[in-house]
Each structure stands twice: as structure tokens, then as C-alpha cells.
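J.: Attaching a predicted model along with its sequence, questions to come.
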Amino acid sequence: MSTINSETGEVVQGRSPRFTMWVVFLIFATISLGSSVEV
């Protein structure tokens, strides 16, 4: 279900790879900080 972005000509698959990368990074950072700073 991939569509082509008419403006950039890139393939759009629902969410941008950069957005997914940031979500994974934020989750990883939250887990690592939470485990190292056990309150």
C-alpha cells in the first residue's frame, strides 16, 4: 500500500522512515534512562 509523494517523488509508506526512527529512539532513550535512574 505504498503511494508516491507527488511533491518529492518519494515512496510514502504511511509514516516516514524518519518519524519511525525518532519513535524508536525516544522509546529506547526512555527505557535506558528509566533503568539507570531507578527511582
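T.: Arrived safely, thanks for sending.
J.: When you work out contacts or count neighbours from here on, use the C-alpha atoms and nothing else.
T.: Will do.
J.: Quick check, central residue of this protein?
T.: T20 (1.7 Å; Cα atoms, centre = their mean).
J.: which SS state does that one fall under?
T.: In three-state terms, and counting by DSSP: H, G, I helix; E, B strand; the rest coil, T20 is helix.
J.: which residues sit against stretch 23-31?
T.: Where contact means Cα atoms under 8 Å, 6 or more residues apart in numbering, no residue beyond stretch 23-31 reaches it.
J.: next, the one to line up against it:
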Amino acid sequence: MGGPKDGRDPWLAPARWLGEAEKEWGQRCHRRLAQRADKASYP
């Protein structure tokens, strides 16, 4: 079983993954909202 030092800590890895996923989801959501705003202001 590896400890936190080997970079595969069972608590740190999911946290890192969730951080990346949240960032990506936020960017997608922002883009979608921006597109929607464009369509609303230019019908």
C-alpha cells in the first residue's frame, strides 16, 4: 500500500480530479451562457 508520498494518495487524487472536472465544467457552463447571451442580444 502506498502512502501520500508516492503520488497515489487515495484522498488527494480524487480531490485533484474533482478540481480539474469542476474547472472544465465551469468553463463549459460559462461558454454556454455566453452563447445564450449572444443569441438573446442578437435575435
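T.: Cool, got the structure. None of these values were measured; they are calculated from a predicted model.
J.: thinking again about what came up before, gap between the corresponding residue of the second structure for the residue nearest to the centre of the first structure and L18 of the second structure?
T.: Matched by TM-score structural alignment, T20 of the first structure corresponds to E24 in the second structure. Distance from E24 of the second structure to L18 of the second structure, counting by Cα to Cα, to the nearest Å: 10 Å.
J.: Over to Q27 of the second structure?
T.: 14 Å.
J.: now do A34 of the second structure
T.: 24 Å.
J.: Kindly report the same for P10 of the second structure.
T.: As defined by Cα to Cα, P10 of the second structure lies at a distance of 13 Å from L18 of the second structure.
J.: where exactly do the helices run in the first structure?
T.: Taking DSSP state H as the test, the helices found in the first structure are 17-36.
J.: joint contacts of E24 and L18 of the second structure?
T.: Overlap of the contact sets of E24 of the second structure and L18 (by Cα under 8 Å, 6+ apart) is empty.
J.: For burial, what's the neighbour tally of the aligned partner of A29 of the first structure in the second structure?
T.: If you follow A29 of the first structure across to the second structure using TM-score structural alignment, you land on L33. Neighbours of L33 of the second structure under the rule other Cα atoms under 10 Å: 12.
J.: Many thanks, I have nothing further to ask.
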